[in-house]
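S.K.: sharing a sequence plus its predicted fold:
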Amino acid sequence: MNNALKIHFVPGRYAVSRLAPNATIPDWFNGPAFKAVIYSEDETTIVCLEDRVPAEIETEKGWACLRTIGPFPFDAAGIVQSLVTPLSTNGIGVFVICTFDGEHVLIPASDTKKASQALKAAGHDCQQPR
C-alpha cells in the first residue's frame, strides 16, 4: 500500500452519543450526512450531526469528521495507523469508524487546522477544512 492517503473533511459538526444497549434507532438520527450506529454488549453509540441530538441524550459534541477516500483492500495493513499516528503524536484525540470503502475519523473541531497540518506533514493529501 502507498502510505499517502487522500483525506477530505466531511461538512458539519458531529456528536457521539450513548444510548442503552440494544436501543432502537431514534427518529432524530435520520437525515443526510455521515452517521453511524454501533451496538456493543453494554451500550449503543450513535454518531450524527450534533444539531440533531436532543439535549437529554448523553453526548459529546464538537467533533469534525475526516474521511479517507478508498476503497482499500480489506487485508491492507497500516491504513488506520498511518492516519491516527500523526494525529495522536500531535495531541489530537480520535474516534475511528471504519466503513466498507474507507475510514471516518472524528477529531475535536477545534483541532481541524492542526490536524490538516499534521496529516500533510505525514505525506497525506489532506483537503483543507472549510
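M.R.: Thanks, I have it. Numbering: from 1, shown residues only.
S.K.: hey, let's count contacts and neighbours off CA atoms from now on
M.R.: Noted.
S.K.: in the chain, which spans are helices?
M.R.: In the chain, the helices defined using DSSP state H lie at 79-88, 112-121.
S.K.: quick one: buried residues of the lengthiest strand in the chain?
M.R.: Secondary structure of the chain read by DSSP state E shows that its longest strand is strand 6-19. In terms of neighbour count (16 or more other CA atoms under 10 Å), strand 6-19 has its buried residues at 7-10, 12-19.
S.K.: one step back: just put the helices of the chain in JSON lines and tack on mean neighbour count and distance to V105.
M.R.: Shown next, in JSON lines, are the helices of the chain (neighbours: other CA atoms under 10 Å; distance: least, CA to CA, whole Å):
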{"stretch": "helix 79-88", "mean neighbour count": "18", "distance to V105": "8"}
{"stretch": "helix 112-121", "mean neighbour count": "18", "distance to V105": "11"}
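S.K.: another structure for you, compare them:
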Amino acid sequence: MTSQHLKIVPGSFVLEHLPNATLPEDDEWVALVRAPEGLTVVREAPPFGGAEEWTGFYGAESAHGLDVPGMLAALLTPLAEAGISVFVASTFHADLVLVPTRKAADAAAALKAAGHRVSEPA
C-alpha cells in the first residue's frame, strides 16, 4: 500500500448529471466527464443548498506519475471497507476523491487508519 498525504479541499461540491448536454451552459464547474449517457458536472456547492454535498480529499502532496499503480486503490479500499460511497475525478498528478459530506469525518478516520495523512483545509 502506498501511504499518501491528502488535504481536505475547502468548501463542498455537488454532482450533476446532464443527460442531453455536451458542455454545461456556464463555466462554474470544477470537473467535467462526458460519456455516452450525458455529461457529469462537479461544481462548488451553492450557498443555498438543496443537493447532496460532497467533501473532497486531494492528494496534491502525494503527486505521482501516471505509471504508479495502486495509488487510487490505496484510497478507495479503506473507504469501501468503511461503507463510504465515493466519486472520483482524476487529474494528471493526483486524484480528487469526493465523499458525501455527512460521511467526511468517517472517511478521514478510515483513511488515517489505513496509514494515510489527512490535513484540514488551510
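M.R.: Yes, it's here. These figures come from a predicted structure and were not determined experimentally.
S.K.: if we can go back for a sec, among the helices of the first structure, which is nearest P129 of the first structure?
M.R.: When the helices of the first structure are compared by CA to CA, helix 112-121 sits nearest P129 of the first structure, at 6.7 Å.
S.K.: give me the distance from that closest one to the chain's centre.
M.R.: Centroid displacement of helix 112-121 of the first structure relative to its chain, using CA atoms, centre = their mean, to the nearest Å, is 15 Å.
S.K.: ok, stretch 104-121 of the second structure next?
M.R.: Worked out by CA atoms, centre = their mean, stretch 104-121 of the second structure lies 13 Å from the chain centre.
S.K.: that older thread, helices and strands around the longest strand of the first structure, which ones?
M.R.: strand 44-49, strand 58-68, strand 125-126 (3 or more CA pairs under 8 Å, 6 or more residues apart in numbering; DSSP states H and E).
S.K.: residue in the second structure paired with P71 of the first structure?
M.R.: By TM-score structural alignment, P71 of the first structure lines up with A63 in the second structure.
S.K.: touching, its match and L96? I think so.
M.R.: No. If you go by CA atoms under 8 Å, A63 of the second structure and L96 don't touch, sitting 11.5 Å apart.
S.K.: more crowded one of these two?
M.R.: Set A63 of the second structure next to L96 and count neighbours by other CA atoms under 10 Å: L96 wins out with 23 against 17.
S.K.: in contact with the residue in the first structure that the more buried one lines up against, which residues are there?
M.R.: Matched across to the first structure, L96 of the second structure falls on H104, judged by TM-score structural alignment. Contact analysis of H104 of the first structure by CA atoms under 8 Å, 6 or more residues apart in numbering lists 65-68, 96-98.
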